[in-house]
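[1] Predicted model and sequence below, questions to follow.
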Amino acid sequence: MSAHSADAARRVDVVLVKAGRTKIRYTAELLADDGTRIAVRAPWAGDGVRDFGFVRFETGDVFTEYYWRDRWYAVKEVRTATGALKGWYCDVTRPATLLGTELVVEDLDLDLWRSADGTDVRRLDEDEFAQSGLAGRDPEAAAAAVAALDELEALAREGDFAALLR
């Protein structure tokens, strides 16, 4: 295999789908895939700066992202361009699927943030989740999503996700 094709084999397109449409698509480096958990790394894929008030995602930030084929969430470690840990941004999603070079993840609106020092753990977008109507359309998925957010919050309050990401 040539160096070029080896590089290509280590790249995947992360496709985040929300309400049946592609919300964002970006190329990431495939770090590991053990059959259950998939790890990728990518630079901040948003346009410019996204200021949440409690954290800013900006050009140069690096996301190491962990997806599971058997869990209803993804955990994203966020670092500055110089490597300083900002924290972890977690998305509640349906279990991920890797189809060829596409890592497809369906966003279920609920999110969680944990700051690097652990002093800030916050549940996000519960209003969006309620407005999405998922509970009426797919009560089992809605229950799994809420349980996933509860699990993420418990993990975030106990530590820094290290055991989960090993």
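    Arrived safely. None of these values were measured; they are calculated from a predicted model. Numbers count the residues shown, from 1 in each chain.

[2] Please make it C-alpha for all contacts and neighbour counts, starting now.
    Noted.

[3] residue ranges of the strands in this structure, please?
    11-18, 21-33, 37-43, 50-51, 56-57, 62-68, 73-79, 85-93, 97-99, 102-115, 121-124 (DSSP state E).

[4] what residues does the second one touch?
    Here strand 21-33 makes contact (Cα atoms under 8 Å, 6 or more residues apart in numbering) with 10-17, 38-43, 45.

[5] rewinding a little: next, format the strands of the chain as JSON lines and append distance to Ala162 and mean neighbour count.
    JSON lines is the format used below for these (distance: least, Cα to Cα, whole Å; neighbours: other Cα atoms under 10 Å):
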{"stretch": "strand 11-18", "distance to Ala162": "23", "mean neighbour count": "19"}
{"stretch": "strand 21-33", "distance to Ala162": "16", "mean neighbour count": "15"}
{"stretch": "strand 37-43", "distance to Ala162": "14", "mean neighbour count": "20"}
{"stretch": "strand 50-51", "distance to Ala162": "26", "mean neighbour count": "12"}
{"stretch": "strand 56-57", "distance to Ala162": "22", "mean neighbour count": "17"}
{"stretch": "strand 62-68", "distance to Ala162": "12", "mean neighbour count": "23"}
{"stretch": "strand 73-79", "distance to Ala162": "10", "mean neighbour count": "24"}
{"stretch": "strand 85-93", "distance to Ala162": "11", "mean neighbour count": "22"}
{"stretch": "strand 97-99", "distance to Ala162": "23", "mean neighbour count": "15"}
{"stretch": "strand 102-115", "distance to Ala162": "13", "mean neighbour count": "22"}
{"stretch": "strand 121-124", "distance to Ala162": "16", "mean neighbour count": "16"}
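
[6] ok, second structure coming up, stack it against the first:
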Amino acid sequence: MSAASADVEVEVEIVLVKAGRTKIRYPAEVVADDGVRLSVRAPWAADGVRDFGFVRFEPGDVFTEHYWRDRWYAVKEVRSGDGTLKGWYCDVTRPAAVDAGQVVVEDLDLDLWVSADGGEVLRLDEDEFAASGLAGADPEAAACAVAALDELEALGRDGLLDLLR
């Protein structure tokens, strides 16, 4: 992957959409873009602390986020303000749409957490996914989402970093 160059946007706006509504938007610095995978860096963009029980996201945390134009997920490396790796938060999404300084990603409810030491690999929000109705409304997208979560879990158990090299 090549580093961001003069012909690549230096900053983009990340737009996370869920169920047809914008969930959050925030600026991010482009780290690299090879035409398939776009990598950006951004501070924790939500207000306050979000404690999941297995990890806390908080002001000062830095996310290096990887979006693919051809894969049904995004992988976010999470570090504390002092640089300590917390782990990887993976969102199952439709492939990212990158255009005119924006990265639009549709969240499909399924998530995966991989701890920094790889000891915890947690499938998340499967109940939300089932309740979303995607399987009935768009069975093909639902199948892609489930396959993406399975792929992420396997990658998490086999060393997620290999995906990001």
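    Received the coordinates, thanks. Worth saying up front: this structure is predicted, and the values here are computed from it rather than measured.

[7] Centre-most residue in the second structure?
    In the second structure, the residue lying closest to the centroid (Cα atoms, centre = their mean) is Ala74, at 3.2 Å.

[8] Assess the claim that that one and Cys90 are in contact.
    Yes: using Cα atoms under 8 Å, Ala74 of the second structure makes contact with Cys90 at a distance of 5.7 Å.

[9] picking that back up, of all the strands of the first structure, which one comes closest to Gly136 of the first structure?
    Comparison of those against Gly136 of the first structure by Cα to Cα identifies strand 102-115 as nearest, at 13.6 Å.

[10] next one: the closest one to chain centre, how far?
    How far strand 102-115 of the first structure lies from its chain's middle: 4 Å, per Cα atoms, centre = their mean, to the nearest Å.

[11] repeat for stretch 25-36 of the second structure
    12 Å.

[12] repeat for stretch 7-17 of the first structure
    Counting by Cα atoms, centre = their mean, stretch 7-17 of the first structure comes out at 14 Å from the chain centroid.

[13] What lies in contact with it?
    Under Cα under 8 Å, 6+ apart, the answer for stretch 7-17 of the first structure is 22-31, 101-107.

[14] again, 7 Å this time
    22-30, 101-107 (Cα atoms under 7 Å, 6 or more residues apart in numbering).

[15] Of the residues you listed, which is the nearest to His4 of the first structure?
    Glu29 (13.6 Å).

[16] Quick check: chain neighbours aside, which residue is closest to that closest one?
    Ranked by Cα to Cα, 6 or more residues apart in numbering and with sequence neighbours excluded, the top spatial neighbour of Glu29 of the first structure is Arg11, at 4.6 Å.

[17] if I look at the one you found, how far off is Val17 of the first structure?
    Noted for Arg11 of the first structure: a distance of 19 Å to Val17 of the first structure, by Cα to Cα, to the nearest Å.

[18] hang on, the earlier thing: which residues does the residue nearest to the centre of the second structure contact?
    His66, Tyr67, Trp68, Cys90, Asp91, Val92, Thr93.

[19] Could you find the counterpart of it in the first structure?
    Aligned by TM-score structural alignment, Ala74 of the second structure pairs with Ala74 of the first structure.

[20] Next one: the closest residue to its match other than its chain neighbours from Gly35 of the first structure, what distance?
    Distances taken as Cα to Cα, 6+ apart place Tyr67 nearest to Ala74 of the first structure, at 4.8 Å, with adjacent residues excluded. Going from Tyr67 of the first structure to Gly35 of the first structure by Cα to Cα gives 11 Å.

[21] Please consider this matter closed, and thank you.
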